[in-house]
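Student: what would the 3D arrangement of this be:
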Amino acid sequence: METIKGIHHIAIICSDYQTSKKFYTEVLGLKVVKETYRKERMSYKLDLSLNGTYVVELFSFPDPPSRLSRPEACGLRHLAFSVGDLKLAVQELAAKGVEVEPMRTDENTGKKFAFFSDPDGLPIEIYEC
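Tutor: Prediction:
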């Protein structure tokens, strides 16, 4: 489709807003653009940026249902971030208490990658570019 110019945002629903806000800002280093409390929905919406370009929208809702299976449930499979040095990224995450799965190699590109989870178990990939 020629009219698509890029990804506008990625939306994530979390079960514990404060825990997820801390994870995405303090652990992953995303910057807060805007935080809104939507009283009628009893919900927060937190707009986050990565390098001033990408937007992750973090939502909270009262009692959201859990993801049924991981990672092969129908729908979004995972969120992937590119990194320059995978070993360094893994070390930084580990220093912040994040458990990262063993590094793997993409059989199609030869690039290294690894997975970890956000506080709700959403699979997140770091991919060495």
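Student: CA atoms for contacts and neighbours, from now on please.
Tutor: Will do.
Student: quick one, longest helix in this structure?
Tutor: Determined from DSSP state H, the single longest helix within the chain is helix 86-95.
Student: burial check on the nearest residue to residue 85 once chain neighbours are set aside, number of neighbours?
Tutor: Nearest residue to residue 85 in three dimensions, chain neighbours excluded: residue 128, at 6.0 Å (CA to CA, 6 or more residues apart in numbering). Counted with other CA atoms under 10 Å, the neighbours of residue 128 add up to 18.
Student: tell me which stretches of the chain form strands.
Tutor: Counting by DSSP state E, the chain has strands at residues 10-14, 31-38, 43-50, 54-60, 79-83, 104-105, 112-117, 123-128.
Student: so can I have JSON lines of the ones you listed showing distance to residue 67?
Tutor: Output for the strands of the chain, formatted as JSON lines (distance: least, CA to CA, whole Å):
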{"stretch": "strand 10-14", "distance to residue 67": "10"}
{"stretch": "strand 31-38", "distance to residue 67": "24"}
{"stretch": "strand 43-50", "distance to residue 67": "19"}
{"stretch": "strand 54-60", "distance to residue 67": "15"}
{"stretch": "strand 79-83", "distance to residue 67": "14"}
{"stretch": "strand 104-105", "distance to residue 67": "25"}
{"stretch": "strand 112-117", "distance to residue 67": "13"}
{"stretch": "strand 123-128", "distance to residue 67": "11"}
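Student: one more sequence to fold, the one below, so I can look at both together:
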Amino acid sequence: MLRGIHHVAVICDDYAVSKAFYVETLGLRVLGEHYREERQSWKLDLALPDGGQVELFSFPDAPARPSWPEARGLRHLAFAVDDIDAACARLTARGVVLEPVRVDPYTGQRFVFFADPDGLPLELYEVAAAG
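Tutor: Down below sits the predicted model:
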């Protein structure tokens, strides 16, 4: 049956801006980059350290994604981090605006939300060390 999440696809407005954000700001590694002439679309495959991937697409005239108020469907993309304070400091130094760090009332873990260049909600979720 299911083994895990293989990838998450994100459609962006400004490909160059989003590519820089996901590669330079978030530190994802480029696996492949292709321009698909028939769709007038870039497809950028990015690697997460755990083997998962983010696919970044550009499509001409893609409609805006409703975020506020929150719409039905996929809500946000969450990335696991070991040290939320260090991750927040790195993002803040790169000009990313973060919401205040909160604590999950059920797990006790800390998390923080921010947005990608198109306003897609992203989350950092601090995962407790095993042991």
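Student: so what's the residue mapped onto the residue nearest to residue 85 of structure 1 from structure 2 up against?
Tutor: For residue 128 of structure 1, the aligned residue in structure 2 is residue 126 (criterion: TM-score structural alignment). Going by CA atoms under 8 Å, 6 or more residues apart in numbering, residue 126 of structure 2 touches 80-84, 109-111.
Student: try 6 Å
Tutor: 80-82, 84, 110 (CA atoms under 6 Å, 6 or more residues apart in numbering).
Student: neighbour count added to these, as JSON lines?
Tutor: Formatted as JSON lines, those follow (neighbours: other CA atoms under 10 Å):
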{"residue": "80", "neighbour count": "14"}
{"residue": "81", "neighbour count": "17"}
{"residue": "82", "neighbour count": "13"}
{"residue": "84", "neighbour count": "19"}
{"residue": "110", "neighbour count": "19"}
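Student: using TSV, lay out the residues you listed together with distance to residue 60 of structure 2.
Tutor: Below are these laid out as TSV (distance: CA to CA, whole Å):
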residue	distance to residue 60 of structure 2
80	31
81	33
82	37
84	35
110	37
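Student: tell me, the longest helix of structure 1 lands on which residues of structure 2?
Tutor: Under TM-score structural alignment, the match for helix 86-95 of structure 1 is residues 84-93.
Student: tell me which residues of the matching stretch come out buried.
Tutor: Residues of stretch 84-93 of structure 2 classed as buried: 84, 88 (neighbour count, 16 or more other CA atoms under 10 Å).
Student: next: stretch 4-22 of structure 2.
Tutor: Buried-residue list, stretch 4-22 of structure 2, by 16+ other CA under 10 Å: 10-13, 15, 18-19, 21-22.
Student: so that stretch matches what in structure 1?
Tutor: Stretch 4-22 of structure 2 covers residues 6-24 of structure 1 once aligned (TM-score structural alignment).
Student: contact partners of the matching stretch?
Tutor: Stretch 6-24 of structure 1 is contacted by residues 30, 55-60 when judged by CA under 6 Å, 6+ apart.
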